[in-house]
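**Student:** sharing a model that was predicted from the sequence below.
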Amino acid sequence: MSLTIQKSFEKQPDGASGKLYLVATPIGNLEDMTYRAVRTLQEADIIAAEDTRQTRKLLTHFEISPGQLLSYHEHNKTASGPELIRLIIEGKNLALVSDAGLPAISDPGSDLVKLAVEAGISVIPIPGANAALSALIVSGLPTERFQFIGFLPRENKDRDHLLASLQDEENTLLMYESPHRIIKTLESLQQAWGDRKVVLARELTKRYEEMARGTLSECLGWLQEHPPLGEYCLVVAGANPEDVKERRDAWWQSLSVEEHVLHYEEQEGVSRKEAMKKAAGDRGVSKRDIYKIIAVD
């Protein structure tokens, strides 16, 4: 990739391409809409929305009459994306919005941004509400360094692999989850990382906004008594640096996975199944991961 320089507000010659504006919308409270966001939507030639019905409600509330309101979402992005880029190249200014929050965060807007950058189109952020950062700043957990995970993979093996790779991550971790998966996700986090501190932020900026702060086990107990409702943002404490150092200095570091398992079989006389379980516990991975590595070897 060759170096490119974007000067967002430099005067453009006649016939130049339009621009792509990424416009933040409220995550629940309409008062979080900024003056600049309203003006940008008013002035845009085209508004592209994840859900045009939802966006039309927002536009109506702020008395915005779009020149064109087009659909752009996960299921049509392959066909719709290039067409939107063509319209921008022809000189149209396009504002992209998601259902809530910032476009391109856990959102197909990131693919449209990539196409725009490749086409030399200026991409301009119109900042505003964001659920993950809103949850982080009220969590009480460290905010100096953090990592955004988004939604965890649905497949067990993919989720286990990702969580294992993050076991030694010392930064605060942010992720999103739906109400029907939140309990399973907390159970997976506890199994992979132990009983860490966590904050469950629910219905942010809305009337029933709620934060549950505690350990993973405490929050699981809470959800058993208070069934999950609404979308959740999870803020999870990073790994304890002392625990990370202990794992990195562990006696088994120089052993292969097969040698690690054999150690328990020979030295402690346990079954292969139990030896694999112990090795998985040492390494902070699932027994399934140990089995797969040994099977390949």
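**Tutor:** Alright, I've got the coordinates.

**Student:** please count neighbours and contacts with C-alpha atoms only from this point.
**Tutor:** Fine.

**Student:** let me see the contact set for Gly109.
**Tutor:** Taking Cα atoms under 8 Å, 6 or more residues apart in numbering, we find Gly109 in contact with His73, Leu96, Ser98, Pro103.

**Student:** want to compare, so here's the second one:
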Amino acid sequence: MPGKLYLIPNTLGSAETGQTIPSEVAQMAVKLRHFIVEDLRTARRYLRLLDRQMDIDGSQFFMLNKRTSPAQWSEYLKPLKAGHDVGIISEAGCPGVADPGAEVVKMAHEAGIQVVPMVGPSSILLAMMASGMNGQSFAFVGYIPIKKEDRLKMIKQLENRSRNEHQSQLFIETPFRNNHLAQDIINSCAPKTRLCIACNLTMPDEYVVTKTIAQWKGKLPELHKKPTIFIVQG
């Protein structure tokens, strides 16, 4: 009988796991001995936070990131097919959401392996909850293009979609480009369009503020290297 694939949420950066990771999730995670992880160092540190006595050196880790090939993904299912439970751990937040773990989950379903999602923090949902924007209809569109021309075009498209479909639009950027993206949003969107900036969620310096574009002008916060969710609603 095959093992189960557990999707184990990570914190969003905090070392205080008790605030965001349910005890049942922590207990299950440290029982496992096979893991598929986005970043080895992050995963080992996280497991050590959950249980300092865990035999991490006796555990098996498979790397899953943008450099991992589909051929390697299929290899990661072998412990499951041999009857061992396996956990996927993202670098932050929930596996499979804005995360390469989705590819392994897809393959697990195709192989008839049970997938078990576990409760934990999602920056996307936390930002949406706190934004005051339309939570009945929203879309997470992932990363914004890097090229200036493509970026500005995408921002206008998302603003128009939010207005025409009455739908909140959520997106992200690599943290060291956050300040540039925030300024591009201010320069591109209409004065009455609302923008929520949700930064360092669950952290001591958590920042979640929603204002119109007109209200944000000249008052943007410092976002450099801080994980941030942007939400636009026209």
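**Tutor:** Yes, it's here. Note that this is a predicted model, so its numbers are computed, not measured.

**Student:** related to what we said a few turns ago, could you dump the contacts of Gly109 of structure 1 into TSV with secondary structure, neighbour count and distance to Phe151 of structure 1 added?
**Tutor:** Shown next, in TSV, are the contacts of Gly109 of structure 1 (DSSP: H, G, I helix; E, B strand; the rest coil; neighbours: other Cα atoms under 10 Å; distance: Cα to Cα, whole Å):
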residue	secondary structure	neighbour count	distance to Phe151 of structure 1
His73	coil	18	17
Leu96	strand	27	22
Ser98	coil	27	16
Pro103	coil	26	15
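
**Student:** got the contact list for the helix of greatest length in structure 2?
**Tutor:** Longest among the helix segments of structure 2 by residue count, using DSSP state H, is helix 148-165. Helix 148-165 of structure 2 has contacts (Cα under 8 Å, 6+ apart) with 144-145, 167-169, 184-185, 188-189, 193, 232-234.

**Student:** the residue mapped onto Thr78 of structure 1 from structure 2: neighbour count?
**Tutor:** Residue pairing (TM-score structural alignment): Thr78 of structure 1 is matched to Pro70 of structure 2. Using other Cα atoms under 10 Å, Pro70 of structure 2 is surrounded by 12 other residues.

**Student:** do the one 3 residues further on as well
**Tutor:** Close neighbours of Trp73 of structure 2, defined as other Cα under 10 Å, add up to 19.

**Student:** need the contact list for it.
**Tutor:** For Trp73 of structure 2, the contact set (Cα under 8 Å, 6+ apart) comprises Leu64, Glu103, Val104.

**Student:** what about the strands in structure 2?
**Tutor:** With DSSP state E, the ranges of strands along structure 2 come out as 5-8, 34-37, 60-63, 86-89, 115-117, 138-143, 168-172, 194-199, 207-212, 228-233.

**Student:** looking at those strands, which is closest to Glu24 of structure 2?
**Tutor:** strand 5-8 (10.8 Å; Cα to Cα).

**Student:** what does the closest one correspond to over in structure 1?
**Tutor:** Under TM-score structural alignment, strand 5-8 of structure 2 corresponds to residues 20-23 of structure 1.

**Student:** hmm, what's the outermost residue in structure 2?
**Tutor:** The C-alpha centroid of structure 2 is most remote from Met1, which lies 31.6 Å away (Cα atoms, centre = their mean).

**Student:** got a list of what the nearest residue to that one once chain neighbours are set aside touches?
**Tutor:** Setting aside the residues directly before and after it, Met1 of structure 2 is nearest to Gly83 in space (Cα to Cα, 6 or more residues apart in numbering), at 5.6 Å. Applying Cα under 8 Å, 6+ apart, we find Gly83 of structure 2 in contact with Met1, Pro2, Gly3.
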